[in-house]
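Enquirer: Just to be clear, the model below is a prediction. Sequence and coordinates:
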Amino acid sequence: MKRILIADDHEAVRSGLRAVLEQRVDWEVVAEVNDGGMAVAAAIESRPHVAIVDFSMPRMTGVEVARRIREYPLQTEVLIFTVHNSGLLAQQAFEAGARAFLVKSDANKLLVAAVEALLLHRPFWPRKTELDHAPRTNGERHHELTAREQLVVKLVAEGYSNKGISAILDLSVKTTEAHRAAAMRKLEVNSTAGLVRYAVRTGLVEA
């Protein structure tokens, strides 16, 4: 049974998510909470496979929840759930360690696919999220890459091929190759090994 945590400060949203998720007989919502602090505590207690966390909650934002969850050996994948289709929010979620980002208006058609990806420890970032216009601002050369390029570099370092990255990000292979080439040019590396070294050095992936 796959365990799922829902954290949202609106009861109607939590009920709607539970109704969608529990149509799968092998998925179980093990906790529902309405603020960020409770989300972290519930994650530690119930050790869910996936935590669906609203970006805007009392006491602690969803991004901070994702960051705190990463501090514990929980093996919990985090999906940031928000009403805003914002590249900046997607970037913040990515930096905090969330592996999926979903706009609430897309939940009916994409929620199950996002959870399925996370259960396979694969990221889920819908193409419509404007990551390409959200440059990073901190860290070594991060300011030179768009968030989309940064995500491509992370996936390269995790061992995905261009075709695999394209499938995950819902991009054409040609577009993925263009993002990869742009990242290599900006980082002044000329090989996959160079991208991997950068990803390890900057903490995008663990060594």
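Expert: Done, it's in. Residues are numbered from 1 along each chain as shown.
Enquirer: Every contact and neighbour count from this point should use C-alpha atoms.
Expert: Noted.
Enquirer: list the buried ones in the top helix by length along the chain?
Expert: Taking DSSP state H as the criterion, the chain has its longest helix at helix 173-187. For helix 173-187, the neighbour count (16 or more other C-alpha atoms under 10 Å) marks Val173, Thr176, Glu177, His179, Arg180, Ala181, Ala182, Ala183, Met184, Leu187 as buried.
Enquirer: any residues touching that helix, and which ones?
Expert: Helix 173-187 is contacted by residues 141, 144-145, 148-150, 152-153, 162-163, 165-166, 190-191, 195 when judged by C-alpha atoms under 8 Å, 6 or more residues apart in numbering.
Enquirer: Below is structure B, check it against A:
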Amino acid sequence: MIRVLIADDEALVRTGLRMILEAAGDLEVAGEAADGAEAVAAVRRLRPDVVLMDVRMPRMNGVAALKAINREPDPPKVVMLTTFDLDEYVYGALRARAAGFLLKGSGPRELVGAVRAVADGTAILAPAVTRRLVDAFAERDPAAARAARDRLARLTARERDVVGGVARGLANAGIARELAMTETTVKAHVSRSLAKLGLANRVQIALLVRDAEQGERGGG
């Protein structure tokens, strides 16, 4: 059973999320929080596996709560919930090592799938989310592009193929089909690539690849 904490300042949103999660059968709502401070306290008290965290909340926003939670021993995976205002909150969550992002308008299947994925250690983000985050936040200066290309050079050719698929928003199954691999092999390549690059999740891989590509297109 995957234990989930829901953190959102709107009671109706929390109720809707609870209904969706508990209908899945293998997910249990361990608790709820109405702001970031409550979420941090609930994580310490309840030790959930996954936190669904609203980005914008009173008293302590979701990014500040994420940072505090990640300082805890053996922290849960945190998925940020957003209406997709591309602002400093979302940028901060990227840099604070969020396990993933989910649109508040996502359907039940996507929500449940995201919780299961991050609990399993694989943050599978919707392709639209990945692409829009990357387009908004990728660095565009030549120095960043060169640094990104140098980091990607640490990977084997096959690992670069896999991270290229990640950067395009493909899930492991899509990468496996494209490269004629098993999903298990793709997952292993992603894990090794994250370790070699010193990154936390697939969005950060996508950002790094886009940094490198921006430099190539710009001649840097």
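Expert: Sure, I can see it. Note that this is a predicted model, so its numbers are computed, not measured.
Enquirer: For the buried residues of helix 173-187 of the first structure, could you give me CSV that also reports distance to Leu89 of the first structure?
Expert: Below are those laid out as CSV (distance: C-alpha to C-alpha, whole Å):
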residue, distance to Leu89 of the first structure
Val173, 26
Thr176, 22
Glu177, 25
His179, 20
Arg180, 22
Ala181, 25
Ala182, 23
Ala183, 21
Met184, 25
Leu187, 24
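Enquirer: any idea which of those is closest to Ala12 of the first structure?
Expert: Of all the buried residues of helix 173-187 of the first structure, Ala12 of the first structure sits closest to Thr176, with 37.9 Å by C-alpha to C-alpha.
Enquirer: how much space between the closest one and Ala183 of the first structure?
Expert: To Ala183 of the first structure, Thr176 of the first structure is 11 Å away according to C-alpha to C-alpha, to the nearest Å.
Enquirer: Ok, Asn162 of the first structure next?
Expert: 14 Å.
Enquirer: ok, which stretches of the first structure are helices?
Expert: 11-21, 36-46, 62-70, 87-96, 107-119, 147-157, 162-169, 173-187, 192-201.
Enquirer: Relative to Val29 of the first structure, which of those helices is closest?
Expert: helix 11-21 (6.7 Å).
Enquirer: center of the second structure, which residue is that?
Expert: When C-alpha atoms, centre = their mean is applied to the second structure, the residue found nearest the centroid is Gly100 (1.6 Å).
Enquirer: measure that one to Pro108 of the second structure for me?
Expert: Gly100 of the second structure is 16 Å from Pro108 of the second structure, by C-alpha to C-alpha.
Enquirer: Check Glu178 of the second structure too.
Expert: On the measure of C-alpha to C-alpha, Glu178 of the second structure and Pro108 of the second structure end up 27 Å apart.
Enquirer: what do you get for Ile205 of the second structure?
Expert: From Ile205 of the second structure over to Pro108 of the second structure the distance is 27 Å, taken as C-alpha to C-alpha.
Enquirer: Counting neighbours around each, name which of the two comes out higher.
Expert: Ile205 (23 against 16; other C-alpha atoms under 10 Å).
Enquirer: quick one, what contacts that one?
Expert: Listed by C-alpha under 8 Å, 6+ apart, the contact set of Ile205 of the second structure reads Val163, Val166, Ala167, Leu194, Leu199.
Enquirer: For the residue nearest to Asp170 of the first structure when sequence neighbours are not counted, the count of nearby residues, please.
Expert: In this structure, Asp170 of the first structure finds its nearest non-sequential neighbour in Arg127, 5.8 Å apart by C-alpha to C-alpha, 6 or more residues apart in numbering. Arg127 of the first structure has 13 neighbouring residues, counting by other C-alpha under 10 Å.
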